[in-house]
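Chemist: The sequence isn't on hand, but the structure is:
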């Protein structure tokens, strides 16, 4: 049974969101090992007291709860199932929690391989962007064994405020696809609304003050639209990762025999931004399709 006293956490991936998430675990008093491809990116966490692991294999030898939030499904596969991977080199009774947005099928595969070694695997992608990560109020959608979920739930509560077990392995990733489908069309509506206000000669800030409190209200409208108005296109979530997520959702929908026309349109527009070299900007940069520069 996991307790705070016997738990050593490993954390892989200190990007826009991971850095804040790992920081909360440190502040909560957990011993923390960090691994990232570029050690310099982990400097702030190391200065705060985290320890360094030079490979996922080394982390698997030191930590009994390991959290990952990396870029793409290929990265997840390498971190877990590669030669130096967490499952490949993992110990019995270790808990591994992948918080990357990845494919449901890969989550199922990791769980299957982990189970063979007595390792508990959960897929637990998140929503809330950089703001949610900084304020420790991420929505965390979890797939996997219920007993394993209960063991790590106190750790997840350090990083998020809305944590729900959605079902068996892969269910967390499927839930994240639902999240991304809703966001994609919503972001398109948010940007078109701002541009319309500008074209109509309205004060967009006043427009937002009104419509964010009505039926049009959404997280994106309240948190990302104000960034657009100040010209802030820094990523809470990068366009390139959003395109990846939309691609996963479209593939999964095709397997289920359904069409997602709104998602397909949103993905095509974001791909235009990527083709213009803007894939590292935040999703609110969709605005630039109407206002270049």
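Modeler: Here it is on my side, so go on. Remember, predicted model here, so these are calculated numbers, not experimental data.
Chemist: Every contact and neighbour count from this point should use C-alpha atoms.
Modeler: Noted.
Chemist: Now do the helices in the stretch 151-293 of the chain.
Modeler: 171-199, 204-211, 219-223, 225-229, 239-255, 261-275 (DSSP state H, counting those that start in this stretch).
Chemist: right, and those - which one's nearest residue 36?
Modeler: Between residue 36 and these, the shortest gap by C-alpha to C-alpha is with helix 239-255, which sits at 17.7 Å.
Chemist: Which other helices and strands does that closest one contact?
Modeler: In this structure, helix 239-255 makes packing contacts with helix 171-199, helix 261-275, judged by 3 or more C-alpha pairs under 8 Å, 6 or more residues apart in numbering; DSSP states H and E.
Chemist: From the chain's centroid, how far away is that helix?
Modeler: Averaging C-alpha positions (C-alpha atoms, centre = their mean, to the nearest Å) puts helix 239-255 14 Å from its chain's average.
Chemist: okay, pairing it with this:
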């Protein structure tokens, strides 16, 4: 069977790698990015570069978005020349960005009213996993829609976990990222203590990374903090956004995310210090500049 034409919206750190995986695996692809220069490399590799989301969606059987936040997602799906305007009935619409449950449910309703199908399918993994097709998809939506989407998702990833109805993927992704953000914030504080003491930094970090706190995230981020290498794998400002969204979702469930609030304060200090466009590991820098 021929592979369905896909429209891909959003070609940032994650989206560019995901779109390239689809292209290299033989999917006909139209792409759109608000900064058109980011779409040019994929155009040279065979993708159709659309001038608007609506144009990208014109012949698509599947529309995928990988956008930074609710505002960007709303604009590209429902705004002027948004993708949903040109989506044909039956089109499978997939939101892969880290957005709020409230927005996912609103978008799902708009998609259904258009006669299309919807999944929220945010991912775990960063730039490296997106580029190598090793993402993990966290999916909310119907079983039937997921089975239609599964070959497309597996072209970009290594696993698909179905969490429940629309919004379930978005919620677990925010929970996941809030736990990650708290780990990174606590690591930054710990490293600041180490660097301001008489401890040997290498030996002290080996205790942390090889012991109970040594999650894969802590190991990876501690290496970036100490190198230092703040080349973006996950933008610092986006972790702040995710923590903010998670705190709001916690409030909706009557859970006060006090640790997330503390972590958010540290990430906001990083943004204020000019590190928002750097990797999340740059959260350590404000401590070093005090």
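Modeler: Here it is on my side, so go on. These numbers come from a predicted model, not from an experiment.
Chemist: Serialize the helices and strands packed on helix 239-255 of the first structure to JSON lines and add fields for mean neighbour count and distance to residue 124 of the first structure.
Modeler: What follows is these, written out as JSON lines (neighbours: other C-alpha atoms under 10 Å; distance: least, C-alpha to C-alpha, whole Å):
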{"stretch": "helix 171-199", "mean neighbour count": "20", "distance to residue 124 of the first structure": "5"}
{"stretch": "helix 261-275", "mean neighbour count": "16", "distance to residue 124 of the first structure": "22"}
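Chemist: So which of the helices of the stretch 151-293 of the first structure is nearest residue 88 of the first structure?
Modeler: Among these, helix 171-199 sits nearest to residue 88 of the first structure (C-alpha to C-alpha), with 22.0 Å.
Chemist: ok, and the closest non-adjacent residue to the residue mapped onto residue 167 of the second structure from the first structure?
Modeler: Alignment of residue 167 of the second structure against the first structure is given by TM-score structural alignment, with residue 170 as its counterpart. Nearest residue to residue 170 of the first structure, sequence neighbours excluded (C-alpha to C-alpha, 6 or more residues apart in numbering): residue 104, at 4.3 Å.
Chemist: and the one you found, what pairs with it in the second structure?
Modeler: Looks like residue 104 of the first structure aligns to residue 101 there (TM-score structural alignment).
Chemist: And the alignment partner in the first structure of residue 72 of the second structure, how far from residue 229 of the first structure?
Modeler: Superposed on the first structure with TM-score structural alignment, residue 72 of the second structure falls opposite residue 75. Separation of residue 75 of the first structure from residue 229 of the first structure (C-alpha to C-alpha, to the nearest Å) stands at 35 Å.
Chemist: residues contacting the counterpart of residue 186 of the first structure in the second structure?
Modeler: With TM-score structural alignment defining the correspondence, residue 186 of the first structure maps onto residue 183 in the second structure. Contact analysis of residue 183 of the second structure by C-alpha atoms under 8 Å, 6 or more residues apart in numbering lists residue 218.
Chemist: need the helices and strands packed on helix 239-255 of the first structure in TSV with distance to residue 254 of the first structure, can you?
Modeler: Shown next, in TSV, are those (distance: least, C-alpha to C-alpha, whole Å):
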stretch	distance to residue 254 of the first structure
helix 171-199	13
helix 261-275	12
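Chemist: measure the residue of the second structure most remote from its centre to residue 154 of the second structure for me?
Modeler: Distance to the chain centre peaks in the second structure at residue 198, reaching 38.5 Å (criterion: C-alpha atoms, centre = their mean). Distance, residue 198 of the second structure to residue 154 of the second structure, by C-alpha to C-alpha: 49 Å.
Chemist: Give the buried residues for stretch 110-128 of the first structure.
Modeler: 110-111, 113-114, 117, 119-128 (16 or more other C-alpha atoms under 10 Å).
Chemist: just stretch 241-255 of the first structure next, same as before
Modeler: 241, 242, 243, 244, 245, 246, 247, 248, 249, 250, 252.
Chemist: Tell me the residue in the second structure aligned with the fifth one.
Modeler: I take that to be residue 245 of the first structure. With TM-score structural alignment defining the correspondence, residue 245 of the first structure maps onto residue 242 in the second structure.
Chemist: that older thread, residue contacts, the residue nearest to residue 170 of the first structure?
Modeler: By C-alpha under 8 Å, 6+ apart, the neighbours of residue 104 of the first structure are 169, 170, 171, 172, 173, 174.
Chemist: do residue 127 of the second structure as well
Modeler: Residues in contact with residue 127 of the second structure (C-alpha under 8 Å, 6+ apart) are 13, 14, 17, 233, 234.
Chemist: cool, and residue 180 of the second structure?
Modeler: Counted by C-alpha under 8 Å, 6+ apart, residue 180 of the second structure has contacts residue 217.
Chemist: try 10 Å
Modeler: Counting by C-alpha atoms under 10 Å, 6 or more residues apart in numbering, residue 180 of the second structure makes contact with 174, 215, 217, 218, 239, 243, 260, 263.
Chemist: what's the answer for residue 52 of the second structure, then?
Modeler: Here residue 52 of the second structure is in contact with 9, 31, 32, 33, 34, 76, 80, 81, 82, 83 (C-alpha under 10 Å, 6+ apart).
Chemist: Just give the number of residues close to the equivalent of residue 141 of the first structure over in the second structure.
Modeler: If you follow residue 141 of the first structure across to the second structure using TM-score structural alignment, you land on residue 138. Residue 138 of the second structure has 24 neighbours, counted by other C-alpha atoms under 10 Å.
Chemist: how about residue 138 of the second structure, secondary structure?
Modeler: Secondary structure, DSSP: H, G, I helix; E, B strand; the rest coil: residue 138 of the second structure is strand.
Chemist: Could you pull up the contacting residues of it?
Modeler: Residue 138 of the second structure neighbours (C-alpha under 10 Å, 6+ apart): 96, 119-124, 159-164, 168-173.
Chemist: can you pull out the strands in the stretch 1-150 of the second structure?
Modeler: Per DSSP state E, counting those that start in this stretch, the stretch 1-150 of the second structure carries strands over the ranges 6-9, 29-32, 48-49, 62-65, 92-95, 117-120, 123-124, 135-140.
Chemist: Please work out which residues outside the third one touch it.
Modeler: Outside strand 48-49 of the second structure, the residues within contact range by C-alpha under 10 Å, 6+ apart are 7-8, 28-33, 36, 39-43, 55-56.
Chemist: Could you tell me where it falls in the first structure?
Modeler: Counting by TM-score structural alignment, strand 48-49 of the second structure corresponds to 51-52 in the first structure.
Chemist: Next one: the closest residue to residue 238 of the second structure other than its chain neighbours from residue 57 of the second structure, what distance?
Modeler: With C-alpha to C-alpha, 6+ apart as the measure, residue 68 is the residue that lies nearest to residue 238 of the second structure, at 7.3 Å, once sequence neighbours are left out. To residue 57 of the second structure, residue 68 of the second structure is 19 Å away according to C-alpha to C-alpha.
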